[in-house]
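K.L.:
sharing a model prediction with you, sequence too.
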Amino acid sequence: MKICVLGTRGFPFIQGGVEKHCESLYTDFSSEYHFIVFRRKPYVNSSISYPNITFVDLPSTKLKGFETVFHSFLATCYSVFYHPNIVHIHNIGPALFSPILRLFGLKIVLTFHSPNYEHKKWGRGPKLLLKWSEKIALKMSDAIIFVNRFQMEKYNSIIRNKSYYIPNGIPEIIPATKFDYIESLGLETGKYILSVGRITPEKGFDCLLKAFARLDDSNYHLVIAGGVETESAYYNMLKSILPVGKVIFTGYVFGEELNQLYAHARLFILSSYNEGFPLVLLEAMSYSLDVLVSDIPATHLVDLTADDYFETGNDEELAWKISVKLGKEQKRKYQLEKYNWNSVIEQTVYVYESIEKVSH
C-alpha cells in the first residue's frame, strides 16, 4: 500500500507535536506499507533515511500563515501525481485543497490533531480560513482519526460514524545516566522546573513565567525547552519577565539532551491554553515526574488527580500549586500502558485497510 503524507513540516529532528507524532508513527510500520512524506525544505536538517519512507522535500517559506497554505497546495498536487492508495493529511489547515484529491478519486484519511483556529497567534482572517478548512476536511475525508476524544464528540453522527479515537503513544524511554548537558546549563538534579514546547502564545509560557516570578524559593530554576520560529516578539516579552539566570531557554532539544532534562527535573508544567493531545505531557509522565497542567480538555485525556490541575491562565493559582508540589518530594507511577505506538500503528492500519476494502 502506498500512502502520501502531508501536513507535517517533516522529520526527523524537526520541532512540533505533529512532527513528533509522524516520526513516531511512520518509522515503525511494516515494509508492506510505503510512505511518501512531503517535507518543507527550510526545516530539513538531517539526511537520515528509512526503508519504507520516501521523503519529497518541497520549496517552502517560513512566513506564518502562508507557509502552510503554500506547502499544502504543492503537496496536494504532488499527491495526485504519485496516485497513492491513500493520502493521509495531518490537521485541518493542510486539508484545504482536499477537494482536488477527491476530484482525482483518491482516498483521504485525516488526523485531527487540534482546532488550530483556537490558537491565540492567529488573527481574524486566518481563523476564518482555518474554520473553512475544517469544514472541507471533515466533509472530504473518508476516515478521520482524532487524537482527542473530546474533540471527536463535538461533531454530529455523520462525522462520528467515520471517525476513530486513536490517542498518541509514548516513545521508548532510555533512562538518563549522564549529567553533562544539565551541568552545562548550570543546573542541578531535582533543582529545576521543566516545561517543553514551541515558543508560541498558546503554550501559555507567559503565565508560567509570571507564576515562577511569584515564588519565594530562589533555589530552583525554570527551564523552557523549545525553539522560536515566527514568534520573536512573544519570546522577547517572555525574556523580560524574569531576571537573567532564573529562567533558561534551551532552544529546541531532542535525544540525549531532552532525555537528561526530563530525567533530572523536579516538576513538569504544561501551561497551554490549547492542545490536541500533548505528547510532552505523556513523555513527562513516562519519566515518573510530578506534573502540574492547565485545566483544558486535552489534559483530562490522561488520569491525573485534582491537585495536578490549575485554572488556565491563572498565574497566582499556578504559583501556589508549584509551592505545594515543591514542598513534597515525590516520584509518580502512572498507568500509561494504552499509550503505545505499536497499538497506534495497529489501529491506523485498521483504518487504512477499512478504506481499501470499501474502495474495492
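P.N.:
Right, received. Where do you want to start?
K.L.:
can we go C-alpha only for contacts and neighbour counts from here?
P.N.:
OK.
K.L.:
for the stretch 1-150 of the chain, what spans make up the helices?
P.N.:
17-26, 66-82, 98-103, 124-140, 149-152 (DSSP state H, counting those that start in this stretch).
K.L.:
got the buried residues for the shortest one?
P.N.:
Neighbour-count burial for helix 149-152, with 16 or more other Cα atoms under 10 Å as criterion, is recorded at 149, 151-152.
K.L.:
quick one on the thing from earlier: reformat the helices of the stretch 1-150 of the chain as TSV; add distance to residue 333.
P.N.:
Listed next are the helices of the stretch 1-150 of the chain as TSV, based on distance: least, Cα to Cα, whole Å:
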stretch	distance to residue 333
helix 17-26	23
helix 66-82	39
helix 98-103	43
helix 124-140	38
helix 149-152	24
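K.L.:
can you add distance to residue 246 and give the buried residues of helix 149-152 back as TSV?
P.N.:
Compiled in TSV, these are given as follows (distance: Cα to Cα, whole Å):
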residue	distance to residue 246
149	38
151	37
152	40
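K.L.:
and here's the other structure:
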Amino acid sequence: MRHVAVVGLRGIPDVMGGIETHCAELLPRMARQSDDLTLTVLSRRRYATAPDPAPGVRQIPLAAPSGRGTEALVHSLWAVLYARLALKADAVHLHGIGPGLAAPLARGLGMGVLFTHHGEDYARAKWKLPARLILRLGEALALRLSHRIITVSAGTAARLKARAPGRADRIVHLPNGVSEPATAGDAEAVMARHGLRPGQFVIQVGRIEPEKGQDTLIDAFRASGGARGTSPMKLLLVGEADHQSGYSRRIMAMAGHGVELAGRLDRDTIFALNRRAALFVLPSLHEGLSIAALEALKAGAPVLLSDIEPNRNLGLEDRHYLKPGSVEDWAKGLRGDPARHRVRQGFDPALYDWDVIARRTLTLLDALPGGRVRLAGTERSAPDV
C-alpha cells in the first residue's frame, strides 16, 4: 500500500486555478485505477475544507499564512512535515515550483518525491526580484531532488532536459487534460444575471491577475466597437482574485459598459457558457498549459489565444494567435464575425485524456522508492531509484 500526500494546491473541489483543476480531475481517476493507493490532499484551510472531495481521495485542511508571497511556501513545508510525521505518508506529490522548495525536506524525511512543474512562475509580472529568485530556487531544487518530474508544457520539458541532461530520463511531459462536463451547469442563470444572449458575448476565464491580461482585453474590446451597433456584444470575465491588489481593483473599476464580471463559476457552467459564447479569448502573458483553453476547445467555441509558447503547443493555426499585451492587435481580432475563429484543425482531444494521464502518473509513482502502486488488475512493485 502506497500513501501519497498531495501538496502545493489550495484544495479541491471547485477551487479556481490551473493546479486545483488539474488535481480535481486527476486524483479521483488515479484512485479508481489503483486498488492499493491512499491519496491525501493537504489543502489550505481558507480555500477548501471538504474532508472527502472525491471517492478515494481524502483532504485535510491545514493552516497557511494569508500573505501572497508566503502562503504557498510556508504551507508546503508544513504540509510535508505533517504528511511524514502525522500521516506516515511514504511519498509526496509536489505541485508547482514554489512548493518545489519543500523537495529537500521531503527527501530528508525519507519520502519518495514526484514533482509536477505547472509553469515558469518566475516569469509572472506580479513577483518582484526576490520572489523570482526564490521561485527559480524552488525549480532548481525540485529538478535536482525529485525522483520523477512531470511537466505540463512540452517546451518546459525540453528546457529542463537541456539544463540537466543527467536527469533527462526522469523528466516526462504529461499535458493537462480535458473531460466532458458531469452536469448541464447553470449557464442560463448566469446569462440572465448578466444580460447575455447566445452568440452575443465573448468569454475569458482565469484568475484576475496581471498575467491573464484582462486589462488589455477590456481596452481592446472597447476599441473594437463590439459593445456598439445593432447587435452589441458583451465581454464576460469569469474568475476572481486570490488576493485583492491594485490590479484587481482596477479591473473591477473597468467593468460596466458591456463588460461583465461573473466571479468564480463551476467548471460545468463554464463549459456550457463556452458552448453559447461567440468567442473564447485567452490574452495571457504567461501560462503553463491552459485548462481553460482546453475546455473551450472541447466545447467547440471559436478561440483567440495569446501568441506564447504554451498556447502554441496546442497546435492551432496561426490565425488563432495574437500578440500578447497589444491592444491594437486584440481589437483587430475582436472585430468582425467571431465565427472566423472557429477551430477547423490542429486540436486533437485524444491527446488530453485525463484517464490516460492518470495511468501514466501512477506508473511514475510506482517508480518512486519505498513503496508500491498496483494498477487495477495487476501486481507491480516499485523499483528502488
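P.N.:
Perfect, thanks for sending it. What you see is a predicted model; the values in this text were computed from it and never measured.
K.L.:
what's the TM-score for these two chains?
P.N.:
Overlay of the two chains. TM-score (TM-score structural alignment, normalised by the length of structure 1): 0.94; 359 aligned residues with a Cα RMSD of 2.0 Å.
K.L.:
nearest to residue 242 of structure 1, of the helices of the stretch 1-150 of structure 1?
P.N.:
Proximity to residue 242 of structure 1, assessed across the helices of the stretch 1-150 of structure 1 by Cα to Cα, is greatest for helix 17-26 (27.0 Å).
K.L.:
what span of structure 2 lines up against that closest one?
P.N.:
Using TM-score structural alignment, helix 17-26 of structure 1 lines up with residues 18-27 of structure 2.
K.L.:
among the helices of the stretch 1-150 of structure 1, which comes closest to residue 51 of structure 1?
P.N.:
Using Cα to Cα as the measure, helix 17-26 is the one of the helices of the stretch 1-150 of structure 1 that comes nearest residue 51 of structure 1, at 10.7 Å.
K.L.:
compared with structure 2, how much does that closest one deviate?
P.N.:
Here the mean offset of helix 17-26 of structure 1 against structure 2 after fitting is 0.4 Å, by mean Cα distance after the TM-score superposition for structure 1.
K.L.:
now do stretch 188-195 of structure 2: everything it contacts.
P.N.:
Stretch 188-195 of structure 2 is contacted by residues 197, 260, 262 when judged by Cα atoms under 8 Å, 6 or more residues apart in numbering.
K.L.:
burial measure for residue 123 of structure 1, as a count.
P.N.:
When neighbours are defined as other Cα atoms under 10 Å, residue 123 of structure 1 has 11 of them.
K.L.:
counterpart of it over in structure 2?
P.N.:
Mapped onto structure 2 by TM-score structural alignment, residue 123 of structure 1 lines up with residue 128.
K.L.:
got a list of what the nearest residue to residue 121 of structure 1 once chain neighbours are set aside touches?
P.N.:
Excluding the flanking residues, the one nearest residue 121 of structure 1 by Cα to Cα, 6 or more residues apart in numbering is residue 201, at 6.2 Å. For residue 201 of structure 1, the contact set (Cα under 8 Å, 6+ apart) comprises 119-121, 234.
K.L.:
which one in structure 2 is aligned with residue 201 of structure 1?
P.N.:
Using TM-score structural alignment, residue 201 of structure 1 pairs with residue 210 in structure 2.
K.L.:
superpose on structure 1 and give me the mean offset of the longest strand seen in structure 2.
P.N.:
Longest strand in structure 2 by number of residues (criterion: DSSP state E): strand 37-44. Taken over the aligned residues, the distance from strand 37-44 of structure 2 to structure 1 averages 0.8 Å (mean Cα distance after the TM-score superposition for structure 1).
K.L.:
list the contacts for the counterpart of residue 35 of structure 1 in structure 2?
P.N.:
Using TM-score structural alignment, the equivalent of residue 35 of structure 1 in structure 2 is residue 39. By Cα under 8 Å, 6+ apart, the contact list for residue 39 of structure 2 reads 3-6, 27, 31, 56-58.
K.L.:
could you rerun that using 7 Å?
P.N.:
Going by Cα atoms under 7 Å, 6 or more residues apart in numbering, residue 39 of structure 2 touches 3-5, 56-58.
K.L.:
closest to residue 23 of structure 2 among those?
P.N.:
Of all the contacts of residue 39 of structure 2, residue 23 of structure 2 sits closest to residue 57, with 10.5 Å by Cα to Cα.
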